[in-house]
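Chemist: output the structure for:
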Amino acid sequence: MASPISTSTGLGSGLAIKDIVTSLVDSDKYAKQTQITKQTALTTTKLSGVSTLKSALDAFQTAMTNLGKTDTPAFNGFAATSSLTANITATTTNSAVAGSYAMEVTKLATSSSVASASFDATAASAIPSGTLTITQNTTNTAFDIPAGSTLQQVRDLINAKTSTSGVSANIISDGAGSRLVFGSTKTGAGTDITTSSTIAGLTIGSGDVLDPNSATSAGRIGAVAADGEMLIGGLKVTSSTNTYTTALTGVSITAVAVGKSTVTVAGNTDGLKTSLQTFVDAYNNVVKTINSLTKATADANGDLTVSAAMTGDSLPRDLLAALREQLITPGPGSKLSTLAQLGIQTAQSGGTLTFDAGKFTKAMNDKNLGSEVQQMFSGTNAENGLLARMKKAIEPYNKTGGTLDERTKSLNKTSTDLKAQQTALDIRVANLTSTLTAKYNAMDLLVGQMKSTLSSITSFFDTLNAQASG
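Modeler: Below you'll find the predicted structure:
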């Protein structure tokens, strides 16, 4: 803000008015300005600290979620490998049994595909009004076709209900015109599509086969929907899909293409080690973040007086205590109930976790604890596994509207209040500067006038003295 003082030295008094006013104003505002500056810096630091902690918890929660995915279990005691993944892939659960299995996909599960008669796709109203009912796997889905509908509009009506009907539609054009082609989203025997309609060309019976050379023909394209078949150790198994989840205990098999492959099931030592290290790293990131936010550092004299963003704050300590409690809480397993059995322990300094690979390998090989690891981390229900307990421990802090959000809200309010105080102080300083300047300028004017009067009087008496002497 520009100073209202136009001159630095009074013309009448010779005083450094600007310097005097600045000193008086600075003295007046010093205490409040110091308070506002310190509080603003502290609030900004705390906001940054809360944001850093929240980001660390977000990353930890993401890691826990990824490790706990049911479709890609991270802590399986066994792993399945396929000698030819172009034909067969496989995954395991903890109920799997080690072994090697010769497999052959002899038939892939197929879905139904049917086509309507040909229509003129270029016509503005290719299909007259009427009704259409599509039947797939005993599910009937009815559609009311408005007058003047195009093929595209009918297609879109059908696709809007694909999730419930199990049927999708598209348009294929050939020399005879354009046909609506219906495909099943489900595979296996009994999933053939049939239709009935009041509109000519849209009725397709179960035995109808499409004649692509006839514009009026409507029916099945290719073979009927069929189950998949494969041989496991020479024994034939079937599935309505290309995934076999019950054919081999503890192994989920996916048929990719017709052909052979050997699936080997063995202990998942390397996979478990990687997953455990991921857990340890994710936990340690939170601990290191909390340590950096709470630990005071040394000043120039070596004294621990330089505070971090959350030094002395109970929030991070409470959070860390909640997490550590879950580490020492026994899991639901009988053979494996503590992390220490897997070589995971808390370091004496810093509170981070250490992972002893040698002790882990011994637990896998000598004590056969591999099949128990999944149960320890994922639990026997949705609540008693270590991953679920960890997520529950940080939820009060990290959830929307939780402790960290409320802390951020409070700090933002403090920041807003400090800005308002700074604005008020700036106005006070400007007013005080203007007032003092006016007063000192008035004083300077008065002093100038008094000097001028004194000069006139002195000159008058000097004149009298000169006349008297003459």
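Chemist: CA only for contacts and neighbour counts going forward, please
Modeler: OK.
Chemist: list the buried residues in the lengthiest strand in the chain.
Modeler: Using DSSP state E, we find that the single longest strand of the chain is strand 177-187. Neighbour counts over strand 177-187 (16 or more other Cα atoms under 10 Å) mark 178-187 as buried.
Chemist: now do the helices in the stretch 201-350 of the chain.
Modeler: Applying DSSP state H, counting those that start in this stretch to the stretch 201-350 of the chain gives helices spanning 269-294, 314-328.
Chemist: wait, which of these is closest to Thr305?
Modeler: Each of the helices of the stretch 201-350 of the chain has some distance to Thr305 by Cα to Cα; the shortest is helix 269-294, at 12.1 Å.
Chemist: that closest one to helix 314-328, inter-axis angle?
Modeler: For helix 269-294 against helix 314-328, the angle by axes from the mean of the first three to the mean of the last three Cα atoms, to 10 degrees is 160 degrees.
Chemist: packing partners of helix 269-294?
Modeler: In terms of contacts (3 or more Cα pairs under 8 Å, 6 or more residues apart in numbering; DSSP states H and E), helix 269-294 is packed against helix 17-67, helix 314-328, strand 353-355, helix 357-365.
Chemist: after the longest strand of the chain, next one along is what?
Modeler: Going down the chain from strand 177-187, the next helix or strand is strand 193-197, by DSSP states H and E.
Chemist: need the contact list for Ile134.
Modeler: Going by Cα atoms under 8 Å, 6 or more residues apart in numbering, Ile134 touches 140-142, 165, 193-196.
Chemist: now which of the residues you listed would you call buried?
Modeler: 141-142, 165, 193-196.
Chemist: distance to Ala96 added to those residues, as CSV?
Modeler: Supplementary listing: the buried ones among the contacts of Ile134 in CSV, determined by distance: Cα to Cα, whole Å:
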residue, distance to Ala96
Thr141, 41
Ala142, 45
Ser165, 36
Ile193, 38
Thr194, 41
Thr195, 44
Ser196, 47
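Chemist: and this one, please, so the two structures can be compared:
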Amino acid sequence: MASISSLGIGSGLDLNGLLDQLRDAERGKLEPIAAQQQQQESRISALGSLQSAMTQFDDSVANLQNASLYESLSASGGGETLSTSVDASAQPGNYNVEVNGLATAGTLASQRIVAEPDQALTDAERTLTLEFANAPEGEPTSVDVTVAGGSTLGDIRDAINAKEGVGVTASVINDGEGSRLALMSSETGEAASVTGMTFETDFFVTDPAVTVSDPADAVEGVIDNGGQDAALSINGIAITSATNQVEEAIQGVTLDLQAEGSATLSVEQDTLKVREAVSGFVSSFNELKGTIGELTAYDAETGQAGELNGDRTVRTVESRLRSVLSGGVPGGEIGMLSEVGISLQRDGTLELDEDALSEQVSGNMAALGEFFAGGEATTGMAGRVGEALGQMLDDSGLVSRSIEGAEGRLERLGERYARMEQGVERTIDRYRTQFGQLDGMIAQMNQTSTYLTQQFANLDAQLNQGN
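Modeler: As a prediction, this is how the structure comes out:
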């Protein structure tokens, strides 16, 4: 039988088109599996959204579970004079603060040196010694800076600034008549002040074009402004500080001095943080409820349903949380969420009564903390909600198992799809072989038909000649 290189050549039939139609018909068997894969992918995505919303709610629950929240303090009343920060060791109290002077960094400027900016001031490598007469114990009282020969005033400045741990920042200042080498201590306070600059003999070149002003001249000579410590008093007690950040003068409170003046400082319970934590708890739960509503919605007009409509996992999550939130915390002064100003609405959301919460925050903080964070022998409301969420969110919990189950089904559907797809291709290959055989057979039959037709025509011609 003749070999056919392309279907349809031998028979003249559209066998390729017929083969494509058969392939489409065979692949139609894959559509139900593809639809199931899409369904499982949508469910996995929806469960991921549910898990994310539950995790965010769990974060807000953890804030309320922190017992230190109900003991946190804040400071107020510094005004323009000072700002404050408070840590856990602070104690409530009122303080009168007088800031009499801010800490400043010491400055020291050399005598005026009249020279061109690029004028060399050294004839050889020299040493510049910076002196710190009041350096704290253990700190160096002087620092040597090596200055290369032929250095300009700018080069000297750069050499100082390049010296690690030199304790000052150098600059060049021109007052219109000449330039000075100016130093500013890196830190504030009297002890950090630079008090002198000592040069080696012949530090400056003796070029007549270079004039060194008389150091004794009050205007042209060395200018020394020593650094000052901050001076303040707290409730009449005098305090000095090398910096404008005064720590532990008041236990657990850091004062950042900003201007001279008076301030009345109050350290008291930070009720704002508690109100924000409770409000965040309510808002986060309602966001979770909104996510669940979207995932389980059903539109009767279009017949469209959310990915988790009727899903057992969602029903269990809602039931567990509703049970915990509507339950109480026995043994404490506050036993129910409603006493805090939080009520469960008919649509399943929570509503917060700000006035009722403020009343508890202002006058009953200890009981509020015990209700949410619990005590030595009791688990608070936040702990109970957190435990329920943890059981559902951990690796072996309800939500994780649901996601793993959907992922497993998706994997099995993928394997089934691959097997059926291979089966379709094998079927199409079998059809292609059969069509090739058919094409070759028809081609051979056509050749035979043509041959016979020719033979009959020749025979007929011979018969006609005989007549």
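Chemist: returning to what we had before: from the buried residues of strand 177-187 of structure 1, which is closest to Val21 of structure 1?
Modeler: So of these, ranked by how close each gets to Val21 of structure 1 (Cα to Cα), first place is Thr185, at 84.4 Å.
Chemist: now that closest one: how far from Ala225 of structure 1?
Modeler: According to Cα to Cα, to the nearest Å, Thr185 of structure 1 and Ala225 of structure 1 sit 11 Å apart.
Chemist: list residues touching both of those two?
Modeler: Common contacts of Thr185 of structure 1 and Ala225, defined by Cα under 8 Å, 6+ apart, comprise Ser111.
Chemist: before we move on, back to that, which of the helices and strands packed on helix 269-294 of structure 1 is buried the deepest?
Modeler: Neighbour counts (mean count of other Cα atoms under 10 Å) averaged over each of those peak at strand 353-355, with a mean of 19.
Chemist: show me what it is packed up against.
Modeler: Secondary-structure packing of strand 353-355 of structure 1 (3+ Cα pairs under 8 Å, 6+ apart): helix 269-294, strand 344-346.
Chemist: off-centre distance for the shortest one?
Modeler: Put plainly, it is strand 344-346 of structure 1. Centroid separation for strand 344-346 of structure 1 versus its chain: 28 Å, with Cα atoms, centre = their mean, to the nearest Å.
Chemist: ditto for the first one
Modeler: Using Cα atoms, centre = their mean, the mean C-alpha position of helix 269-294 of structure 1 is found 18 Å from that of the whole chain.
Chemist: so what's the residue count around Val287 of structure 1?
Modeler: Val287 of structure 1: 23 surrounding residues under other Cα atoms under 10 Å.
Chemist: identify the residues contacting Asp394 of structure 2.
Modeler: Asp394 of structure 2 sits next to Ser400 when contact means Cα under 8 Å, 6+ apart.
Chemist: ranges for the strands of the stretch 151-300 of structure 2?
Modeler: 168-174, 179-185, 196-199, 211-212, 223-225, 230-234, 237-241, 245-250, 253-257, 261-269, 298-299 (DSSP state E, counting those that start in this stretch).
Chemist: go through the ones you listed and pick out the most buried.
Modeler: strand 179-185 (a mean of 22).
Chemist: now do that one: which elements does it pack against?
Modeler: Looks like strand 179-185 of structure 2 contacts strand 107-109, strand 113-114, strand 168-174 (3+ Cα pairs under 8 Å, 6+ apart).
Chemist: Pro136 of structure 2: which of the ones you listed is closest?
Modeler: Closest approach to Pro136 of structure 2 among those (Cα to Cα): strand 168-174, 15.4 Å.
Chemist: can you give me the angle that closest one makes with strand 179-185?
Modeler: Using the same axes, to 10 degrees: strand 168-174 of structure 2 against strand 179-185 is 150 degrees.
Chemist: strand 168-174 of structure 2 - contacts with which helices or strands?
Modeler: Helices and strands touching strand 168-174 of structure 2, by 3+ Cα pairs under 8 Å, 6+ apart, are helix 153-162, strand 179-185.
Chemist: could I get these in TSV, plus columns for distance to Asn464 of structure 2?
Modeler: TSV is the format used below for those (distance: least, Cα to Cα, whole Å):
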stretch	distance to Asn464 of structure 2
helix 153-162	123
strand 179-185	132
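Chemist: quick one, what contacts the closest residue to Asp353 of structure 2 other than its chain neighbours?
Modeler: Take Asp353 of structure 2 and drop its neighbours on the chain: the residue closest to it by Cα to Cα, 6 or more residues apart in numbering is Gly341, 4.6 Å away. With contacts defined as Cα under 8 Å, 6+ apart, the neighbours of Gly341 of structure 2 are 351-357.
Chemist: repeat for Gly183 of structure 1
Modeler: 111-114, 167-169, 193.
Chemist: now with 6 Å, please.
Modeler: Shown in contact with Gly183 of structure 1 (Cα atoms under 6 Å, 6 or more residues apart in numbering): 112-113, 167-168.
Chemist: repeat for Ser13 of structure 1
Modeler: Per Cα under 6 Å, 6+ apart, neighbours of Ser13 of structure 1: 444, 447.
Chemist: and for Asp395 of structure 2?
Modeler: Contacts of Asp395 of structure 2 by Cα under 6 Å, 6+ apart: none found.
Chemist: only whichever of the contacts of Gly183 of structure 1 are buried, select them in ChimeraX.
Modeler: Command for ChimeraX, covering only those of the contacts of Gly183 of structure 1 found buried under the criterion 16+ other Cα under 10 Å:
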select :112,113,167,168
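Chemist: among the contacts of Gly183 of structure 1, which ones are in helices?
Modeler: Among the contacts of Gly183 of structure 1, no member falls in helices (DSSP state H).
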